[in-house]
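Undergrad: for reference, the sequence and a predicted model appear below.
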Amino acid sequence: MADESKSRYLQYLELVTGPLEEKKRWRQYKARVKGLPDNYRTAVEAMERYLMHFGPADGAGAMTMYEDLMELFERSAADGTPIRDIFGDDPVEFVEAFMANYPLGQYRTRERNRFTSAIERAAQDDRKQ
């Protein structure tokens, strides 16, 4: 009976706060970020802010992306790869290409294409009138 009550409580808690496993993964990710050298941590935190605004919004897909980001930066830090060598000359181009590798990042590309096509169709209708 106690296990059943706990299960209901956890179900309710996850309904209100989101999946507990995702929160655990997020805390683990943030601990890994803290373990990076200062310049790598600064770069990861900047990319994280960008991804929070423009990246995938779902928990599992986003967490996979952040964990992959950590793999990249932990390896780069271990190898001594300069930050500019990771991002290249255009950090936005890098982060957009990085996001495109994840399903919800591809959603943004599809929506951009859909939007561009709709504007093109509307512009063609202007020429007909």
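TA: Cool, got the structure.
Undergrad: from here on, contacts and neighbour counts on C-alpha atoms
TA: Will do.
Undergrad: just give me how far the longest helix along the chain sits from the chain centre.
TA: Taking DSSP state H as the criterion, the chain has its longest helix at helix 103-128. How far helix 103-128 lies from its chain's middle: 24 Å, per CA atoms, centre = their mean, to the nearest Å.
Undergrad: list the buried ones in that helix?
TA: 104, 105, 106, 108 (16 or more other CA atoms under 10 Å).
Undergrad: residue 52: neighbouring residues, count only.
TA: By other CA atoms under 10 Å, 12 other residues sit near residue 52.
Undergrad: which stretch of helix or strand covers it?
TA: helix 38-54 (DSSP states H and E).
Undergrad: so what touches that helix?
TA: 33, 34, 66, 69, 70, 73, 77, 83, 95 (CA atoms under 8 Å, 6 or more residues apart in numbering).
Undergrad: which one of those is nearest residue 16?
TA: residue 66 (23.2 Å; CA to CA).
Undergrad: for the residue nearest to the closest one when sequence neighbours are not counted, helix, strand, or coil?
TA: Sequence neighbours aside, residue 29 is the residue nearest to residue 66 in space, at 7.3 Å (criterion: CA to CA, 6 or more residues apart in numbering). Under DSSP: H, G, I helix; E, B strand; the rest coil, the three-state class of residue 29 is helix.
Undergrad: got another one to weigh against that:
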Amino acid sequence: MNFWETITGSDLTREWKAFEARAQALPADHRAAWERITGHLSLYSDFTGRNLMPILDGALGLLEETAADGQSVHDVLGDDIEGFCAALAGEERGRGYRDRWRRQLNRNVARKLKQLGG
């Protein structure tokens, strides 16, 4: 990856297109699970989304293997895809921008309330 690719994000676009091409080869139920996984994992993204690429690659690989083995999505992921994504992202490491903004807002409000109270 060169400097220009890093700045423009063209490497991410190329990688995302490769993910989508792989996902199109999945059966319909696995493809639907992929869509849900990408939606839930986006909450754990950093500003660029680079931190999610290895996680997404692993999740898609899991879906590809289970589809090849003839396993259903429910057997592999269960009912809680959101929990599966949280486990993949790693609870503490995978905190997203929303969590950081929420903590910052809470700190600022607490500081202002302390100033008003005395």
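TA: Now that the structure is in, tell me what you want to look at. As the structure is a computational prediction, the values presented were derived from the model and not from experiment.
Undergrad: list the TM-score for the superposed pair.
TA: Taking TM-score structural alignment, normalised by the length of structure 2 as the basis, the two superposed chains have a TM-score of 0.67; 102 aligned residues with a CA RMSD of 3.1 Å.
Undergrad: sorry, back to before: any idea how far the helix holding residue 52 of structure 1 is from the chain center?
TA: With CA atoms, centre = their mean, you get 10 Å for helix 38-54 of structure 1.
Undergrad: equivalent range in structure 2 for the helix or strand just after that helix?
TA: Moving toward the C-terminus from helix 38-54 of structure 1, the next helix or strand (DSSP H and E) is helix 59-79. The alignment of helix 59-79 of structure 1 onto structure 2 (TM-score structural alignment) spans residues 49-69.
Undergrad: quick one: contacts of the matching stretch?
TA: 12, 19, 22-23, 26-27, 30, 34, 38, 41-42, 44-45, 72-73, 76, 88-89.
Undergrad: what of stretch 97-116 of structure 1?
TA: Residues from elsewhere that reach stretch 97-116 of structure 1, judged by CA under 8 Å, 6+ apart: 55, 56, 57, 61, 65.
Undergrad: check stretch 3-18 of structure 1 too.
TA: With CA under 8 Å, 6+ apart as the test, stretch 3-18 of structure 1 has contacts from residue 20.
Undergrad: that stretch: how far from the chain's middle?
TA: 27 Å.
Undergrad: quick revisit: in the helix holding residue 52 of structure 1, what's buried?
TA: Neighbour-count burial for helix 38-54 of structure 1 flags 40, 41, 43, 44, 47, 48, 51 (criterion: 16+ other CA under 10 Å).
Undergrad: what lines up with the third one in structure 2?
TA: Across the two structures, residue 43 of structure 1 finds its equivalent in residue 33 of structure 2, going by TM-score structural alignment.
Undergrad: distance of its match relative to residue 23 of structure 2?
TA: Applying CA to CA, to the nearest Å, the value for residue 33 of structure 2 to residue 23 of structure 2 is 10 Å.
Undergrad: residue 93 of structure 2 too?
TA: 26 Å.
Undergrad: nearest to residue 125 of structure 1 among the buried residues of helix 103-128 of structure 1?
TA: Among those, and counting by CA to CA, the member closest to residue 125 of structure 1 is residue 108, at 25.8 Å.
Undergrad: about what we covered before: can you flag the buried ones in the contacts of stretch 97-116 of structure 1?
TA: Using 16+ other CA under 10 Å, the buried ones in the contacts of stretch 97-116 of structure 1 are 55, 56, 65.
Undergrad: now render these as TSV, adding distance to residue 7 of structure 1.
TA: TSV is the format used below for those (distance: CA to CA, whole Å):
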residue	distance to residue 7 of structure 1
55	32
56	29
65	29
